[in-house]
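Asks: pasting the sequence and the predicted coordinates here, then a few questions.
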Amino acid sequence: MIIDKEFYNRSAIDVANDLLGKVLVREVDGRILKGKIVETESYIGAIDKACHAYNGRRTKRTEILYSDCGVAYVYFIYGLYHCFNVVTNEKDVAEAVLIRAIEPLNEFDYISRVRYKKQFKELSKTQIKNLTNGPSKLCLAYLIDKDLNGDKLYEQGKIYLEESEENDFEIVKTKRIGIDYAEEAKDFLWRFYIKDNDFVSKK
């Protein structure tokens, strides 16, 4: 079942916690790729110097953060990689959840070919973990780019999120990654991940 829009109409912190265990679905190339969300980070524009919309900043890139909740925010970093986020909370409240890592659930050969030009059985243990254990890696494997920016995640389309029956796991709460520039915000415990999952980017 696709997750309802109202699920996203809450604080990015609450949504980041509750997205763990849910399923990312990407329809591409005649296939339906699925992955379990295992790691997330919250970003809250009003108080968070790591957020692209901190202190009310509005640019062409960040305008999507002020839109209705439940849409994709995909941005490009270092001129090389994409990152996939879920916009949360009410319209004009700039908050989002970065999907940091997923555990592949199907189409293993397909995503292995996309990432390594190999069949899944040919991958080393390290390559298997590196398929989707980071925000840019999962975007590479699932062919997520800026063409999906603004797509509604609560409707079936090229990308959306589904409910899951799995909730028997422990959540770890810790600091976010790669935001040392964000002064006091670098110490916010706004990263969440499923304990002991092999696809978490950093434990």
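Replies: On my side now, so go ahead. Numbering: from 1, shown residues only.
Asks: okay, CA-based contacts and neighbour counts for the rest of this
Replies: OK.
Asks: mind listing the strands for the protein?
Replies: 23-28, 31-44, 72-77, 81-87, 95-104, 159-162, 171-174, 191-194 (DSSP state E).
Asks: which among those is found nearest to Gly150?
Replies: Closest to Gly150 of these, according to C-alpha to C-alpha: strand 72-77, at 4.9 Å.
Asks: so Trp190 sits right up against Thr174, yeah?
Replies: Yes: with contact defined as C-alpha atoms under 8 Å, Trp190 reaches Thr174; the gap is 6.3 Å.
Asks: who's more crowded, these two?
Replies: Ranked by neighbour count (other C-alpha atoms under 10 Å), Trp190 and Thr174 place Trp190 first, with 22 against 15.
Asks: mind checking how far that one is from Asp151?
Replies: Trp190 sits 25 Å away from Asp151, going by C-alpha to C-alpha, to the nearest Å.
Asks: and for Ser164?
Replies: According to C-alpha to C-alpha, Ser164 stands 21 Å off from Asp151.
Asks: ranges for the helices of the chain?
Replies: Assigned by DSSP state H, the helices in the chain fall at 12-19, 108-116, 125-129, 135-141.
Asks: want to throw those helices into CSV with mean neighbour count and distance to Glu170?
Replies: Converted to CSV, the helices of the chain look like this (neighbours: other C-alpha atoms under 10 Å; distance: least, C-alpha to C-alpha, whole Å):
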stretch, mean neighbour count, distance to Glu170
helix 12-19, 22, 11
helix 108-116, 18, 26
helix 125-129, 13, 20
helix 135-141, 22, 21
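Asks: nearest to Leu65, out of those helices?
Replies: Of those, nearest to Leu65 by C-alpha to C-alpha is helix 12-19, at 11.5 Å.
Asks: and that closest one, what does it pack onto?
Replies: strand 31-44, strand 95-104 (3 or more C-alpha pairs under 8 Å, 6 or more residues apart in numbering; DSSP states H and E).
Asks: tell me what angle the longest one forms with helix 12-19.
Replies: Compare the direction of strand 31-44 with that of helix 12-19 by axes from the mean of the first three to the mean of the last three C-alpha atoms, to 10 degrees and you get 150 degrees.
Asks: please compare the first structure with the one that follows:
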Amino acid sequence: MGIGELSSAALPRSFFDRPSHEVAPELLGRVLVHGTVAVRLTEVEAYGGPGEDPAAHTYRGKTPRNAVMFGPPGHLYVYFTYGMHFCANLVCLPDGSGSAVLLRAGEVVAGLDEARSRRSRRSNGKDRDLARGPARLAVALGLLREHNGLDAIGEASPALPGDADRRLTGVPHGSAAMLAGSPADGATIRSGPRTGISTARETPWRFWIDGDPTVSPYRPHVPRRRNAAATSVGEVPSS
């Protein structure tokens, strides 16, 4: 990952104004910046709209919890699950539609010290695991409940001073930007069933970069008690 990817242009809102299963594979290789930390996306999952996808939070319509998913495309839908984890998604389709892409895994490409600090209590010391799984990715980026609804369409590209820790200075604290980065080669993109959901389990809307060490392991659905962790827009086990 070079400075060129980190200083690339922000993706336009029109990029997200499409069905989530079309947006999802094209997010691979893109870079999400929040404050001083940047993550190159290597694994995502698409979730459809109301009445379309029983694994999606929007399946039964709009609620206070999922309201951001019915807003403008390109915003972050961040939710807290079972009292344990936050997970981050990017809203797709026009305002009022209710669809999103779950950000499942990625590589921390800037702000490593900050990401390591946030993950220190649960990290095994391997940088590849800092954002390997949706809950870990949210922790690495510092995404919390107050970031639900944050616009990820930046006005300008982050500026890089080129210092040793590669801190990003062009994204203000509390702001986010989805950068164009370097899109994954189509020949390396794989798709398959989404991880751990109990309904619509065969829908092949999980996309990942083949062979990338930051991709999380696939886990089929295993019935759990209510206090287990969910890490997707549907119901999945802990990362």
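Replies: Cool, the structure landed. Values in this document were obtained by computation on a predicted structure and should not be read as measured data.
Asks: please state their TM-score.
Replies: TM-score of the superposed chains, computed with TM-score structural alignment, normalised by the length of structure 1, equals 0.87; 190 aligned residues with a C-alpha RMSD of 1.8 Å.
Asks: out of Ser164 and Asp151 of structure 1, which sits in the busier spot?
Replies: A direct count of neighbours by other C-alpha under 10 Å for Ser164 of structure 1 and Asp151 places Asp151 higher, at 20 against 15.
Asks: let me see the contact set for the most centrally placed residue in structure 1.
Replies: By C-alpha atoms, centre = their mean, structure 1 has its centre lying nearest to Ile99, at 1.6 Å. Applying C-alpha atoms under 8 Å, 6 or more residues apart in numbering, we find Ile99 of structure 1 in contact with Ile37, Glu39, Thr40, Glu41, Cys83, Phe84, Asn85, Val86, Pro135.
Asks: again, but for Ser99 of structure 2
Replies: Ser99 of structure 2 makes contacts with 19-20, 47-50, 56, 58, 69-70, 91-93, as judged by C-alpha under 8 Å, 6+ apart.
Asks: by neighbour count, which of those wins?
Replies: Neighbour-wise, the contacts of Ser99 of structure 2 (other C-alpha under 10 Å) top out at Cys92, 35 neighbours.
Asks: thinking that one is in contact with Leu76, fair?
Replies: No: proximity of Cys92 of structure 2 to Leu76 does not meet the contact threshold set by C-alpha under 8 Å, at 9.9 Å.
Asks: show me the contacts for Gly70 of structure 1.
Replies: Counting by C-alpha under 8 Å, 6+ apart, Gly70 of structure 1 has contacts Lys5, Phe7, Tyr8, Asn9, Val86, Val87, Thr88, Lys152, Leu153, Tyr154.
Asks: give me that answer again for 7 Å
Replies: Shown in contact with Gly70 of structure 1 (C-alpha atoms under 7 Å, 6 or more residues apart in numbering): Lys5, Tyr8, Val86, Val87, Thr88, Lys152, Leu153, Tyr154.
Asks: give the equivalent position in structure 2 for the third one.
Replies: In this case it means Val86 of structure 1. If you follow Val86 of structure 1 across to structure 2 using TM-score structural alignment, you land on Leu90.
Asks: now the first one
Replies: Under the alignment (TM-score structural alignment), Lys5 of structure 1 pairs with Arg13 in structure 2.
Asks: wait, isn't that match in contact with Pro73?
Replies: Yes: when contacts are counted by C-alpha atoms under 7 Å, Arg13 of structure 2 is listed as touching Pro73 (6.4 Å).
Asks: the more surrounded of these two?
Replies: Set side by side, Arg13 of structure 2 and Pro73 show more neighbours around Pro73, with 29 against 20, by other C-alpha under 10 Å.
Asks: isn't the more buried one up against Ser97?
Replies: No: taking contacts as C-alpha under 7 Å, Pro73 of structure 2 lies outside contact range of Ser97: 9.3 Å.
Asks: quick revisit: map the residue nearest to the centre of structure 1 onto structure 2.
Replies: Ile99 of structure 1 maps onto Leu103 in structure 2, by TM-score structural alignment.
Asks: enumerate every residue touching the residue lying closest to its match once chain neighbours are set aside.
Replies: Closest residue to Leu103 of structure 2 apart from its sequence neighbours, by C-alpha to C-alpha, 6 or more residues apart in numbering: Val44 at 4.8 Å. Applying C-alpha under 7 Å, 6+ apart to Val44 of structure 2 gives the contacts Ala24, Val101, Leu102, Leu103, Arg104, Ala105, Arg206, Phe207, Trp208.
Asks: OK, contacts around the last one?
Replies: Residues counted as contacts of Trp208 of structure 2 (C-alpha under 7 Å, 6+ apart) are Thr42, Glu43, Val44, Ile189, Arg190, Ser191, Val215.
Asks: find the nearest non-adjacent residue to whatever residue of structure 1 lines up with it, please.
Replies: In structure 1, the residue paired with Trp208 of structure 2 is Tyr193, using TM-score structural alignment. Among residues not flanking Tyr193 of structure 1 along the chain, Glu39 sits closest, at 4.2 Å (C-alpha to C-alpha, 6+ apart).
Asks: and the gap between the one you found and Pro135 of structure 1?
Replies: On the measure of C-alpha to C-alpha, Glu39 of structure 1 and Pro135 of structure 1 end up 9 Å apart.
Asks: what's the answer for Lys173 of structure 1, then?
Replies: On the measure of C-alpha to C-alpha, Lys173 of structure 1 and Pro135 of structure 1 end up 18 Å apart.
Asks: pretty sure the match of Val86 of structure 1 contacts Val101?
Replies: Yes: counting by C-alpha under 7 Å, Leu90 of structure 2 does reach Val101; the two are 5.2 Å apart.
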